[in-house]
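[1] Here's a sequence, model it:
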Amino acid sequence: MPFDLLTDFDWSHLFTWRTAINIVDIMIVAFFIYQLIKIVRGTRAIELLKGIGVILLLKLFSAVLQLNTTEFIVNFVIQWSALALIIIFQPELRRGLEHLGRGSVFGRRKKSNPSEVVVEDMAQAIQYMSKRRIGALISIEMESGLDEYIKTGISIGADISSELLINIFIPNTPLHDGAVIIKDFKVMTAASYLPLSESSAIPKKLGTRHRAAIGLSEVTDAITLIVSEETGEISIARSGNLITEMSSNDVVDYLNKELVMSEKEKETQGPLQRVVDSVRKGVSGK
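    Alright, predicted model coming up:
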């Protein structure tokens, strides 16, 4: 008998254009309620929403029990609540509109490539230190591991920022003497010791920072940036070679070529090839 009722039911009245519109309407309202909860979560607005819930419950309670005086007061509060909510929730409403304007309500903003962040912050720091002749030595791990040299420094483990790099190399501070080592787009250590090159081809005018940078480049494929404390000149050491007299724009171009392009190549590389490269790296110990 129940099966007969289902077969006799006219389903055409259920699946109509009006039904589809109602479903879309409900989904839109649910979506914005969800986004509203995300925006106010963790703010004082949550406590205010709880207070509003108490007022609505009091309204229902007074209507059921016919508490006329209480209901009159609650109705008066609700009547003026729209204006009060705009004033109380002004910071949250502004933040919500900003999210909507940036399009972040409908999805997360695409994060920058980590290597692009490295280039931007490092270029700002290098330019700042070069103008003020603040000596600096920054090594970026590539394929060859730098764990041996990371162990010699003071652990930082912080995200890269130009302010952090500048503060590390401020003269007469505990961390300024030695190298900063960057690994996996993080500042891993400061005040690390690098191997000094014994090459007789290095000009005598170059100091310990340059000799250390060249020394590391002779045994690894790391990129090392040097800022001269005496002249403010920017140099880059890589593969046993030293590129001198670089401008901040030259540094950006070089790092974009070596870091950003290689990172994009990894993104377009197939998953099987990435596994193979990972295994090769593990076997070689680099």
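[2] drop to CA atoms for contacts and neighbour counts, all remaining ones
    Fine.
[3] List the buried residues of stretch 81-95.
    Using 16 or more other C-alpha atoms under 10 Å as the test for burial, stretch 81-95 gives 92-93.
[4] what comes into contact with that stretch?
    Residues outside stretch 81-95 that contact it (C-alpha atoms under 8 Å, 6 or more residues apart in numbering): 39-40, 45.
[5] quick one: which of these is nearest to Glu230?
    Set against Glu230, the nearest of these by C-alpha to C-alpha is Ile39 (51.2 Å).
[6] rewinding a little: show only the entries of the contacts of stretch 81-95 found in helices.
    39-40, 45 (DSSP state H).
[7] from those, which single one is nearest Gly101?
    Ile39 (14.0 Å).
[8] what about that closest one, neighbour count?
    18 (other C-alpha atoms under 10 Å).
[9] Can you tell me the SS state at the closest residue in space to Glu116 that isn't next to it in sequence?
    Spatially, and ignoring its direct neighbours in sequence, Glu116 is nearest to Val260 (6.0 Å; C-alpha to C-alpha, 6 or more residues apart in numbering). The assignment at Val260 comes out as helix when based on DSSP: H, G, I helix; E, B strand; the rest coil.
[10] Alongside the first, I'd like the structure of this one:
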Amino acid sequence: MIRFLSIRDILDILIIAFLIYRILLLLMDTRAMQLVKGLLLIGLVSVLARALHFEVLSWMLGKFLGVLFIAIPIVFQPELRRMLEEIGKGSLWRQTVSKEKAQSLADEVLRALMYLQSQRIGALLVLQRSTGLKDIWQSAVKLNAEISQEAIVSIFWPGNPLHDGAAILDRERIIAASCFLPLSDNPDISRWLGTRHRAALGITEVSDAISLVVSEERGEVSFAIRGHLSRGLKEAQLRQLLLHYFLSENEPASLLERIRRTLTSFRSGGVDDDEANR
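    Predicted structure coming up:
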């Protein structure tokens, strides 16, 4: 007899699916995630063994899984504790970065930019958004490092083998360094802009990424998005732009509007690309 699903059944399934999804997100980039993949594979093999009536294999896998579930809390105690702490903070229900975390990440990047500017050390940071840049960084030096002032400064420090190229960041990590970007072929770009600025513009022309450039010649920080460049940004501008980025929920229109308002409100402190390139 076929039993139709009720609204309560559908709601029950959706809640369970959401909980599993959120827990998997918390386990991403941890050793425990590899364990989950292994368990899923073993579970799949166990189901197939039962379906094909492989009695011995089914018995062995059942015993193995029983022992494994006892060992998991012991071996993966740090990861499980971190996951429970995140759940206690409400991270199970929120997908966005917390305001405190966004502020911390923005401050780390800002301090790095200000230090590089003060020392006149050239740098190029690319902030990845919804368009994946794997085709750019897969041939570069993969870092997967935490975002910090020290890490960013060390990448671009003169003499470091990684300083020649761009560093790509997402909202949580430094993905890779020594990345070579496509150069802009816009004929209206000022001839006084060098390769670093052309690369910063080029990547924003082929993706929705954001670029931040520190000029070693002029000692200024520039910002590029959608093929447009704003030069001579001040610290307050950069702080607001970075906060907008790290707080963004992958809503391009909303993020662009907030960035546009920030640049407009500080226009007297910065130089827009249309003015700078003429």
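[11] Could you tell me the TM-score of the two chains?
    For this chain pair, the superposition-based TM-score is 0.53 by TM-score structural alignment, normalised by the length of the second structure; 160 aligned residues with a C-alpha RMSD of 2.4 Å.
[12] can I get the contacts of stretch 81-95 of the first structure in TSV with distance to Thr220 of the first structure?
    Converted to TSV, those look like this (distance: C-alpha to C-alpha, whole Å):
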residue	distance to Thr220 of the first structure
Ile39	47
Val40	50
Ala45	54
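[13] follow-up on the earlier one: just list the residues touching the residue nearest to Glu116 of the first structure, thanks.
    113, 115-116.
[14] Ala176 of the second structure belongs to a strand?
    Yes - secondary structure of Ala176 of the second structure (three-state DSSP): part of a strand.
[15] Now which residue in the first structure aligns to it?
    Per TM-score structural alignment, the equivalent position to Ala176 of the second structure in the first structure is Thr189.
[16] Wait, its match touches Ile154, no?
    Yes - the pair Thr189 of the first structure / Ile154 is scored as a contact, 5.2 Å apart, by C-alpha atoms under 8 Å.
[17] More neighbours: those two, which one.
    More neighbours surround Thr189 than the other of Thr189 of the first structure and Ile154, with 23 against 15 (other C-alpha under 10 Å).
[18] Look up how far Ile223 of the first structure lies from the more buried one.
    16 Å (C-alpha to C-alpha, to the nearest Å).
[19] One more: Ala20 of the first structure?
    In terms of C-alpha to C-alpha, Ala20 of the first structure sits 59 Å off from Ile223 of the first structure.
[20] Over to Arg274 of the first structure?
    Using C-alpha to C-alpha, which is the criterion applied here, Arg274 of the first structure is 22 Å from Ile223 of the first structure.
[21] Those two: who's more crowded?
    Neighbours were counted for Arg274 of the first structure and for Ile223 using other C-alpha under 10 Å; Ile223 has more, 22 against 13.
[22] what residues are up against that one?
    139-142, 217, 236-238.
[23] rerun that using 6 Å as the cut-off
    Ile223 of the first structure is in contact with 139-140, 238, counting by C-alpha atoms under 6 Å, 6 or more residues apart in numbering.
[24] Same check on Met188 of the first structure?
    Met188 of the first structure makes contact with 155-157, 181-182, according to C-alpha under 6 Å, 6+ apart.
[25] same deal with Ser162 of the first structure?
    Residues in contact with Ser162 of the first structure, defined by C-alpha under 6 Å, 6+ apart, are 121-122, 124-125.
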